[in-house]
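Novice: Following is a predicted model, sequence given first.
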Amino acid sequence: MASANVVEKIELGSSGLVVSQQGLGCMGMSAFYGPPKPEEDMIRLIRHAIDSGITFLDTSDMYGPFTNEVLVGKAIKGLREKVQLATKFGVNLADGKREIRGDPAYVRAACEASLKRLDVDCIDLYYQHRVDTRVPIEVTVGEMKKLVEEGKVKYLGLSEASASTIRRAHAVHPITAVQLEWSLWTRDVEEEIVPTCRELGIGIVAYSPLGRGFFSTGPKLVDGFGEGDFRKFLPRFQPENLQHNANLFERVHEIAARKGCTPSQLALAWVHHQGKDVCPIPGTTKIENLNQNIGALSVTLTSEEMTELEHIASKDAVKGDRYPDMRPTYLASETPALSSWKAE
């Protein structure tokens, strides 16, 4: 049972935000992983998570779009003081086209709309979901800073931002957390972004810590991809790459069997063992999976086991990019100099 595992609190970054050491990614309840799940079931799941000590909830205005924020808002009704609420702006899907925006007018309008949908007075952690490479990061974060000063937002975050973009943003207003994909099959962030966050005292929020479900069931996961599941189009799940990637799952499965835990618990425990400044936010739509994820907190890995896992999860252990188009990621998140914006 979930209650057997104590979910501790950690300070995320150095700005004072305290969250549960594991969060809950809410995206899949409403979008991208097939049809939206029944609202009542998802509200029950979110409330079960909160009762179990998972109080850090992650959503975004683009999930749905918009419907996931409404769902989370309903789920936390009467429980607001127990929850650390994170949402994001920056990917505009309103007109059926995907546009990344970070201009001040959009930042403000997006925040006001999120507050209304979530039905709250203040957002605990407000992320720029993707970096608008047309707008200097100083301009975007400058407007986000105003939202903090006005009491609409408590802490600021970035998602999929490069080390240099993070530095520039942090110089305008303290960045509390950077959200990035980090798991046994996504480790490139360890080179530059994680060290930069640690140098600046910024917390790290790891999304897709289970490889978008890959470490739960391995290659057979693709058999369950239904209508509207965007994982069908991800390079790592294509037949030419999946066969190679199955080797990593098999090795993780072997170590998990030795440890007496599930492969997903082992993969999640590995992320937790990266440090107290790291908070993974696995998503799920099932209470039993949530309980299992909480169980990963009880899996202790020795330094030898960490080394073994990192050896089998080396760079060439995984074939395929994270997305079909890698442009809207930290790899292409540099923004113009502030001086160029002023000159316009």
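Specialist: The structure has been received and is ready for your questions.
Novice: C-alpha only now, for contacts and for neighbours.
Specialist: OK.
Novice: Gly23 and Ile281 touch, don't they?
Specialist: Yes. Gly23 lies in contact with Ile281 (Cα atoms under 8 Å); the separation is 4.3 Å.
Novice: Name the residues contacting each of the two.
Specialist: Each of Asp58 lies in contact with both Gly23 and Ile281 under the rule Cα atoms under 8 Å, 6 or more residues apart in numbering.
Novice: Which stretches in the stretch 101-250 of the chain count as helices?
Specialist: Ranges of helices in the stretch 101-250 of the chain, per DSSP state H, counting those that start in this stretch, are 104-118, 137-149, 163-172, 193-200, 214-217, 239-259.
Novice: Make a markdown table from the ones you listed and add mean neighbour count and distance to Leu297 to it.
Specialist: A markdown table is the format used below for the helices of the stretch 101-250 of the chain (neighbours: other Cα atoms under 10 Å; distance: least, Cα to Cα, whole Å):
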| stretch | mean neighbour count | distance to Leu297 |
| --- | --- | --- |
| helix 104-118 | 17 | 29 |
| helix 137-149 | 20 | 33 |
| helix 163-172 | 19 | 29 |
| helix 193-200 | 16 | 21 |
| helix 214-217 | 21 | 16 |
| helix 239-259 | 17 | 14 |
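Novice: try this one side by side with the last:
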Amino acid sequence: MKTRKLGQNGPDVSAIALGCMSFAGFYGETDRDEAFATLDAARDAGITFLDTSDMYGKGLSETLIGEWQKDRGHRFQIATKGGIVIGAPRGTADNSREYLREHLEGSLERLGVDSVELYYVHRREFPRPIEEVTETLESFRQEGLIGAFGYSEISPAALRRASSVAPVGAVQNEYSLWTRQPDLGLIQACKDLGTTFVPFSPLGRGIFGDSDLDPARFRDIDFRKSNPRFMEPNFSANMEHVRALRAFAHDRGWTTAAVAIAWTLQQGDHLVPIPGTRNAAHLMEWADADEIIFTESDRAALDQIMPVGWAHGDRYSDAQIVGIERYC
């Protein structure tokens, strides 16, 4: 797999990383064997970079990664996140030095490592100046606990404020064929500042696949159960576009998922998407997306199938968007 730079002076990482939220059962039941098989497939596909968080299953995702690495004798490059108060009402964040240190040390213990390549503040604690939080993260970097630091779901203005204190290695926001807000300043700001932009949910939370989802079968705890884009009449309207994308991909011998990820990769050489899956077979559907190169004709077709703003429904419900920094 091709590689890309993580931050200004960071290591080279695989152009496509693996998001490990699904290991904690967010989208369906999973187990240790399935998680291990998925990590095996990632390693074999040339993926070197994993993305996780202390809140994914209250540390379960990190624990599984740590156990796999010990069992297999293989070390991935790892990004993990902290700053959300686990068990508190949605959107509650604590970015204090004491809280972040405690949770970073917990993450390192579960992962079985002395340091991670990247540590994100998962959600901002808005009353606390981002400059103060950046000073905390930079001190962790200087201690050798982390190789670089970043933020999730922040605005271009917040990124510039943080970068005035110390270089920000990465910013992670939702970005895909149906979520384009980062085009309104964030991707550009990352490019200007030498910050890697990490698109999460590049597969539209599973909608960009080769088979139709059935929202009626979503579990009650599934994030998508109350997400506007997966509720009627929005879901049916969205599927018309998705089926057209599927036909576009299959006509060219590609999977739908690979096309969706290739699209994110080709929005800039500083992007490293993190599609998530708990299934090794699903991973193999997009593991070679970095090999796809669109022609001008392909791009024109994609713009027609999925023009900017085509998605029906907001990307979050009012309850889900709590704690996320809005802009534009």
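Specialist: That came through, no problem. Because the structure is predicted, anything quoted here is derived from the model rather than measured.
Novice: Now the TM-score, please.
Specialist: Overlay of the two chains. TM-score (TM-score structural alignment, normalised by the length of structure 2): 0.93; 326 aligned residues with a Cα RMSD of 2.0 Å.
Novice: Take the helices of the stretch 101-250 of structure 1 and lay them out in JSON lines including distance to Leu184 of structure 1.
Specialist: Shown next, in JSON lines, are these (distance: least, Cα to Cα, whole Å):
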{"stretch": "helix 104-118", "distance to Leu184 of structure 1": "33"}
{"stretch": "helix 137-149", "distance to Leu184 of structure 1": "30"}
{"stretch": "helix 163-172", "distance to Leu184 of structure 1": "21"}
{"stretch": "helix 193-200", "distance to Leu184 of structure 1": "15"}
{"stretch": "helix 214-217", "distance to Leu184 of structure 1": "9"}
{"stretch": "helix 239-259", "distance to Leu184 of structure 1": "9"}
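Novice: can you map out the strands along the stretch 201-328 of structure 2?
Specialist: Counting by DSSP state E, counting those that start in this stretch, the stretch 201-328 of structure 2 forms no strands at all.
Novice: err, the stretch 1-150 of structure 1, not the other one
Specialist: 9-12, 17-20, 23-25, 56-58, 84-89, 91-92, 99-100, 123-128.
Novice: what's the angle between the fifth one and helix 104-118?
Specialist: Looking back up the chat, that one is strand 84-89 of structure 1. Going by axes from the mean of the first three to the mean of the last three Cα atoms, to 10 degrees, strand 84-89 of structure 1 is angled at 140 degrees with respect to helix 104-118.
Novice: check the fit of strand 84-89 of structure 1 onto structure 2 and give the mean distance.
Specialist: With mean Cα distance after the TM-score superposition for structure 1, strand 84-89 of structure 1 departs from structure 2 by a mean of 0.5 Å once superposed.
Novice: what range in structure 2 does that strand sit on?
Specialist: Strand 84-89 of structure 1 corresponds to residues 77-82 in structure 2, going by TM-score structural alignment.
Novice: Next: the fourth one.
Specialist: With TM-score structural alignment applied, strand 56-58 of structure 1 matches the range 49-51 in structure 2.
Novice: for the first one, same thing?
Specialist: Counterpart in structure 2 of strand 9-12 of structure 1, with TM-score structural alignment as the criterion, is residues 3-6.
Novice: List the contacts of the matching stretch.
Specialist: The contact list for stretch 3-6 of structure 2 (Cα under 8 Å, 6+ apart) reads 11-15, 169-170, 195-196, 269-270, 272.
Novice: what about the match of strand 84-89 of structure 1, distance to the chain center?
Specialist: In terms of Cα atoms, centre = their mean, to the nearest Å, the centre of stretch 77-82 of structure 2 is set 11 Å apart from its chain centre.
Novice: Please apply the same query to stretch 85-92 of structure 2.
Specialist: Mean-position distance between stretch 85-92 of structure 2 and its chain equals 20 Å (Cα atoms, centre = their mean).
Novice: mind checking the end-to-end distance for that stretch?
Specialist: Start-to-end span of stretch 85-92 of structure 2 (Cα to Cα, to the nearest Å) is 6 Å.
Novice: what's the matching range in structure 1 for stretch 119-126 of structure 2?
Specialist: Taking TM-score structural alignment as the measure, structure 1 aligns residues 126-133 with stretch 119-126 of structure 2.
Novice: Over to stretch 269-279 of structure 2?
Specialist: Stretch 269-279 of structure 2 covers residues 276-286 of structure 1 once aligned (TM-score structural alignment).
Novice: same check, this time on stretch 229-242 of structure 2
Specialist: The aligned range for stretch 229-242 of structure 2 in structure 1 is 236-249, by TM-score structural alignment.
Novice: which residues touch the residue nearest to Val113 of structure 2 when sequence neighbours are not counted?
Specialist: Of all residues not flanking Val113 of structure 2 in the chain, Gly66 sits nearest, at 7.9 Å (Cα to Cα, 6 or more residues apart in numbering). The contact partners of Gly66 of structure 2, taken as Cα under 8 Å, 6+ apart, are 110-113.
Novice: can you do 7 Å?
Specialist: Counting by Cα atoms under 7 Å, 6 or more residues apart in numbering, Gly66 of structure 2 touches 110-112.
Novice: now do Leu137 of structure 2
Specialist: Leu137 of structure 2 sits next to Phe149 when contact means Cα under 7 Å, 6+ apart.
Novice: how much space between it and Gly323 of structure 2?
Specialist: Leu137 of structure 2 sits 20 Å away from Gly323 of structure 2, going by Cα to Cα.
Novice: What of Gly185 of structure 2?
Specialist: Gly185 of structure 2 is 20 Å from Gly323 of structure 2, by Cα to Cα.
Novice: Quick one: map the residue nearest to Val113 of structure 2 onto structure 1.
Specialist: Under the alignment by TM-score structural alignment, Gly66 of structure 2 pairs with Gly73 in structure 1.
Novice: what about its match, distance to Ile54 of structure 1?
Specialist: From Gly73 of structure 1 to Ile54 of structure 1 the distance is 16 Å (Cα to Cα).
Novice: what's the answer for Cys26 of structure 1, then?
Specialist: Plainly put, Cys26 of structure 1 is 12 Å away from Ile54 of structure 1 if you go by Cα to Cα.
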